[in-house]
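Colleague: What would the 3D arrangement of this be:
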Amino acid sequence: MIQLVVATVLFFVMMFGIGFILNMLMKTTWFPLYLLIIIVVAWMVYEGWTKGAMLNNLAEYTIVDWIPAVGGLVGAVLSGNAIQALRKGGYKMF
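Modeller: Predicted coordinates:
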């Protein structure tokens, strides 16, 4: 249980940090989320070409596999919200 909590927090912090830095450098608010969506869609198309391998792989994932992934997704979304709030607050650097 402790490992699950640590992994979830780690994924959240990594995605938030990477997303925040990419948002500052690229000057776009939702770049990390778009990047994540593009990677997932490309993976789904690639796996779809094989004979049902994607569905078999997804069926083998458990809640322990999904919780850190959701933590990372939340971190990516919150990094976009943080940059957006800083820009509305008048910070031109972001």
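Colleague: When you work out contacts or count neighbours from here on, use the C-alpha atoms and nothing else.
Modeller: Fine.
Colleague: where along this structure do the helices fall?
Modeller: When secondary structure is read from DSSP state H, the chain shows helices at 2-26, 31-49, 53-60, 63-88.
Colleague: closest to F94 out of these?
Modeller: Closest to F94 of the helices of the chain, according to CA to CA: helix 2-26, at 5.1 Å.
Colleague: pretty sure G48 contacts M54?
Modeller: Yes. At 6.3 Å, G48 counts as touching M54 under the criterion of CA atoms under 8 Å.
Colleague: Neighbour count for those two, which is higher?
Modeller: Remark: of G48 and M54, M54 carries more neighbours, 16 against 13, as counted by other CA atoms under 10 Å.
Colleague: quick one: that one and Y46, what's the gap?
Modeller: According to CA to CA, to the nearest Å, M54 stands 9 Å off from Y46.
Colleague: What about G80, how many residues nearby?
Modeller: G80, neighbours per other CA under 10 Å, totals 22.
Colleague: this one as well, want them side by side:
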Amino acid sequence: MIIAILLYFVLFFGIGFILNMLLRASWVMAVLYPVVVLLIIDSLGIGAYFTNPGEAFSELGTSLVQLPLADIIILSSGMVGAVLAGIVIRMLRDRGYQMF
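Modeller: Next up is the predicted model:
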């Protein structure tokens, strides 16, 4: 579990840092991360939310409630990494580093 926590933190910090650098925005990954988490948790495809939204959102709510504590901790570490990437980019830009 410790390895998974570190992996998600580093993975989403790195992805968030690169996206923030390329798109010149500080919080891109922090905004996109909940969507990524929902895609990881959900067993339905994206199209189900448009073709049968009532059942799809109901199943998503059930999946979220039944999520084990270990998964919540691991996915939360990814969110911390995404938010920290935004903070680091903002600090670097305030100190004069221009990335792309």
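Colleague: So which bit of the first structure is stretch 7-18 of the second structure matched to?
Modeller: Mapping stretch 7-18 of the second structure onto the first structure (TM-score structural alignment) gives residues 10-21.
Colleague: buried residues in the matching stretch?
Modeller: 10-16, 19-21 (16 or more other CA atoms under 10 Å).
Colleague: Go ahead and flag the most central residue of the first structure.
Modeller: The structure's the first structure has its C-alpha centroid closest to L73; by CA atoms, centre = their mean the separation is 3.5 Å.
Colleague: What residue in the second structure is paired with it?
Modeller: L73 of the first structure maps onto M79 in the second structure, by TM-score structural alignment.
Colleague: Could you pull up the residues touching that match?
Modeller: 9, 12, 30, 33 (CA atoms under 8 Å, 6 or more residues apart in numbering).
Colleague: of all these, which comes closest to R93 of the second structure?
Modeller: Distances from R93 of the second structure to the contacts of M79 of the second structure, taken by CA to CA, are shortest for A30, at 17.5 Å.
Colleague: Quick check: the gap between that closest one and A56 of the second structure.
Modeller: Taking CA to CA, one finds A30 of the second structure at 24 Å from A56 of the second structure.
Colleague: L38 of the second structure too?
Modeller: L38 of the second structure is 12 Å from A56 of the second structure, by CA to CA.
Colleague: anything in contact with each of those two?
Modeller: Contacts common to L38 of the second structure and A56, judged by CA under 8 Å, 6+ apart, are absent.
Colleague: Neighbour count for the two, which is higher?
Modeller: A56 (20 against 13).
Colleague: Now the more buried one: closest residue in space that isn't a chain neighbour?
Modeller: Y49 (5.6 Å; CA to CA, 6 or more residues apart in numbering).
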